[in-house]
Structures are given as structure tokens and as C-alpha cells.
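Here's a sequence, model it:
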Amino acid sequence: MREQRPIIALDFPNFETVKTFLDQFPKEESLYLKIGMELYYSTGPEIVRYIKSLGHAVFLDLKLHDIPNTVESAMRVLSLLDVDMTNVHAAGGVEMMKAARRGLGDKAKLIAVTQLTSTSQVQMRADQNIQTSLVDSVVHYATRTAEAGLDGVVCSAKEVSAIKEATSANFVCLTPGIRPAGASVGDQQRVVTPELAQEIGSDYIVVGRPITQAENPVASYQAIKAAWSGQL
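Here you go, the predicted model:
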């Protein structure tokens, strides 16, 4: 089922900046927030507990990638934080992803990163020595993720249709690289607008700088939410 709220990427360096940002939103506004590596490594699990105490949903975006035993143990620890979703790298392989599922259990959605939305086909071939097309690489990772029993993948919205055709309509596709029309793409390569992501069939979208660096973050969030939900 498609999440109606855009996930806001809290790409901030510390606790105080997060508090200042969230204080701009109405107390009754239930948000879905992404905690990435910078923020988590700066603050530790306390930031997760704080955000959950406010009634918000949390996507803990740590992209685990290690030997199966290490990932399983790490996921067992993360399962205690009551996050709503977290992830691993699909490149870690089926056995690693199965281990992650065992460690996390069914307490949260578990998804796998296919190819980062900052990666182009040229970069993939040069840096990873994967000589198929980028779409083929993403779909391959998605089918292996489904085989491992995970809930879905992180991918570009441009690959959603191919992924769902290769897996199932219920297989989750979370898509970063979302930019409103006319916004700077920054370091992203494979970007789409909220409207197009909704049309394509993304289940979740992640939006960072167009909200967090906006002059009026709340207004920007509401506009993107309306576009994502088809209200514009």
C-alpha cells in the first residue's frame, strides 16, 4: 500500500539542528523521517528514540553490508529501536539479506539498496565492473532481494515498473532522487518529480534538500505531499 507521506531525509549533522527543523512543523503533523548515516553516527540511537517519542515514523537508512553473521547481529540490535523501516545493500548477497531478516524479525520493513540514485550507467560499468545495463542490474538485485524474503528495494522511480513486473505488485519500491520541477538535482543522476513517481507506482518517496533547505520547509513539504498524493 502506497505511503501517502513523503519521507523527509533528515540530512543534518546533529541533534539540535533536527530539533530546530522539526519545531517548525505543527505538533499534530505526523511525519515519516529518514535518519541516515551522518545523523545516526553523530547522535547514536537516541535520535531514533526522540523522533519516535514525537509520534513520527522512522526509516533508518544505514545500508548495512557485511558478512551475514555481523549483519544479523547488528539487525538484532536495531530491532530494539522500534523503527518502521531499515535497509541493507543487496550487493551483500542473498545469504546476508536472509541473515538481516532473521536479526530484524518482522518488527519493521526491511528493504535493500539496488543501485544508488547517484550512480549512472557509465559509473556502474567503470567502478563496479557490471557490464549489463543499469536497469538490468537493478532488476537483478530486486529479484535476489525478493528471493531473500525482504519487503522491497531502494531504487530510482525510473526502474519501478520493471521491478514490479519481475517481482510482484506488492514488492515495495522506495524511491529517492525526487525533485520538484525546476529544482536542482544536486549529486543525483536518476531523478523524477513527485507527480511522476506517483504515476509510475513508487510506494514511498524520499525528499531531502528541496524540503530541508527550503526557505519555508513546511510549505515545501505540503506542496510536495500534495503533488505526491495527486492533489495538485
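
Please make it C-alpha for all contacts and neighbour counts, starting now.
OK.

mind listing what the closest residue to Pro180 other than its chain neighbours touches?
For Pro180, ignoring the flanking residues on the chain, the nearest one in space by CA to CA, 6 or more residues apart in numbering is Thr193 at 5.0 Å. Shown in contact with Thr193 (CA atoms under 8 Å, 6 or more residues apart in numbering): 178-181.

likewise His65?
His65 makes contact with 71, 88-89, 91-92, 96, according to CA under 8 Å, 6+ apart.

now, the most widely separated pair of these?
Spatially, the most separated pair among those is Val71 and Ala91, at 13.0 Å (CA to CA).

Between the two, point out the one with more neighbours.
Val71 (24 against 17; other CA atoms under 10 Å).

this one as well, want them side by side:
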Amino acid sequence: MSDPRIIVALDFPIAKQALELTAKLDPRWCRVKVGKELFTAAGPQLVEKLMGKGFDVFLDLKFHDIPNTVANACKAAAGLGVWMMNIHALGGRRMLSAAREAVPIGLSKLIAVTLLTSMERSDLNEIGLNGDPQDVVQRLALLARDCGMDGVVCSALEAPSLRKMMGRDFCLVTPGIRPVDASLNEQKRVSTPRQAIENGADYLVIGRPVTQARDPVSMLWRLNEEIEGTRRNEE
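Next up, the predicted model:
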């Protein structure tokens, strides 16, 4: 598989657990995501180890600060050699543009976070973002594209409208992916792998269904088979 669609979220508190899991996985079948908890615990050294095993790494730190600080952080991430990184679209135009300037197109994918998949309309109202989550996501995605981002993180429920609005070349990364029989945990806007691909998602971030499976390799195989079946139907 030359372009794996699944990004396994290595949401572990220590490097040992992440390395034990990835020792079982094949980088031809998935990419991996390193988020705030694991990066804070294990740092850039773990990212380098994962890349040394052949994995493309999505560095999920959601940079959100003044433009110069975010630009320097993105430059450091690109220097590590990560495949993808993200920044928060709520940081605004100057911050997004500074990040894009710091990471030339083609070096590392630069993705904007729109809204966290844990947020509902009531959450938006509390922080003064009026409107449905989908409306806010669309507004932020348009801003991200205007600032030269390669794509956005969005829920699979928002993917159809964004795909139609943004075109085929704009990358859509969807967290909140669960197999049909899985629990939702704290996420609200979730989808199955098949639904997400049919809705226009490019990459699916999948954590606990793989990392907490009795047999992570079999689960990853099953999820990839579901995705491949959807893609064949589209063709």
C-alpha cells in the first residue's frame, strides 16, 4: 500500500508502549500520530525512532500562539522530518500565513485544525462562536485554504461539504473514526471508516480501536480492507 489512509494515534503516556505497538505494525499499512501526551513524555527522540522504523509521522501538537512562535515551532517540526503537522485555525490569518512561510510547500504537510471533534453547538455558544459546528468548520477551512494550508482536520460528518467546496487536492484528515461496534468515548462527531472515505476523507486518524485491540494487527488489516473495499466501489 503506497499511500496508507490510516493514521494510528499513538496516544500513550510513555515511549515504551508506543514502540511495543509499532514493532507489531507495518509502515506500509499505516502512518502514526504523535500527540501532546506522548511528545511531552518522550520528545523528538521518539519521533526520530518511529521514522527510523519507516513510519510517516503526523506530529499532532496543534500549534496555537503568536505568529513568530508558531512559525519557529513549525520550522523545528519540519526539521525533524515529520510527514505532517498541524496548527489551530483559530490562531487567525497572520499565524496561519507565518506557518506556511516557515514550511515551504512539499516539505511537510501543513494541516489546520478547525474544531475539535469533542465540541458541540453548546460548547461553541459558550466561547462565543455562534452557529452550527459545520458552519464554523467551513469558515475556518476557507481561511486555512486562503492562507495556503495543505488541508484541514475535520470530522467525517463535515467532509462531504468541505470536499465539494475545496476540491480534490485539498487534504481532509478525519479523527473520531470508530468501527461500527466500538464505543464513542468522549467524542461526539464520529464516523465509521467506510462512511469517512465515502464522505471524501483522505486520511483517517484511528486510536483506541487499534491500540487497545486484543490483536492490533488483525484490526488494522480489517480496517484497511474496509477502506479498500470502499475505494474499489468508487472506481
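
which residues of structure 2 fall in strands?
6-9, 31-35, 57-63, 84-88, 109-113, 151-153, 171-174, 203-206 (DSSP state E).

how far off strand 31-35 does the fourth one point, in degrees?
Which is strand 84-88 of structure 2. Inter-element angle recorded for strand 84-88 of structure 2 and strand 31-35: 40 degrees (by axes from the mean of the first three to the mean of the last three CA atoms, to 10 degrees).

Mean distance between strand 84-88 of structure 2 and structure 1 after superposition?
In the superposition against structure 1, strand 84-88 of structure 2 averages 0.3 Å from its aligned positions (mean CA distance after the TM-score superposition for structure 1).

which helices and strands sit right next to that strand?
Where contact means 3 or more CA pairs under 8 Å, 6 or more residues apart in numbering; DSSP states H and E, strand 84-88 of structure 2 is packed against strand 57-63, strand 109-113.

Now render those as TSV, adding distance to Val47 of structure 2 and mean neighbour count.
Shown next, in TSV, are these (distance: least, CA to CA, whole Å; neighbours: other CA atoms under 10 Å):
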stretch	distance to Val47 of structure 2	mean neighbour count
strand 57-63	7	21
strand 109-113	16	26
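
Dump those strands into JSON lines; add distance to Glu120 of structure 2 as well.
Supplementary listing: these in JSON lines, determined by distance: least, CA to CA, whole Å:
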{"stretch": "strand 57-63", "distance to Glu120 of structure 2": "19"}
{"stretch": "strand 109-113", "distance to Glu120 of structure 2": "15"}
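
so which of those strands gets nearest Tyr203 of structure 2?
Closest approach to Tyr203 of structure 2 among these (CA to CA): strand 57-63, 10.9 Å.

Mean per-residue distance, that closest one versus structure 1.
Here strand 57-63 of structure 2, set against structure 1 after superposition, deviates by a mean of 0.4 Å using mean CA distance after the TM-score superposition for structure 1.

and the angle from that strand to strand 31-35?
Angle, strand 57-63 of structure 2 to strand 31-35, by the same axes, to 10 degrees: 30 degrees.

Grab the longest helix from structure 2 for me.
If you go by DSSP state H, structure 2 has its longest helix at helix 216-234.

tell me what that one is packed against?
Judged by 3+ CA pairs under 8 Å, 6+ apart, helix 216-234 of structure 2 is in contact with helix 193-198, helix 208-211.

which one of those helices lies closest to Glu186 of structure 2?
Comparing those against Glu186 of structure 2 with CA to CA, the closest turns out to be helix 208-211 (12.0 Å).

if we can go back for a sec, so of the helices and strands packed on helix 216-234 of structure 2, which one's packed in deepest?
Highest mean neighbour count among those (mean count of other CA atoms under 10 Å): helix 193-198, with a mean of 23.

mean offset of that helix relative to structure 1 (after superposition)
When structure 1 is superposed, helix 193-198 of structure 2 averages 0.8 Å from its matched positions, counting by mean CA distance after the TM-score superposition for structure 1.

if I look at the residue of structure 1 most remote from its centre, how far off is Gln121 of structure 1?
Computed with CA atoms, centre = their mean, the residue of structure 1 farthest from its C-alpha average is Gln131, at 25.6 Å. Using CA to CA, to the nearest Å, Gln131 of structure 1 is found at 9 Å from Gln121 of structure 1.
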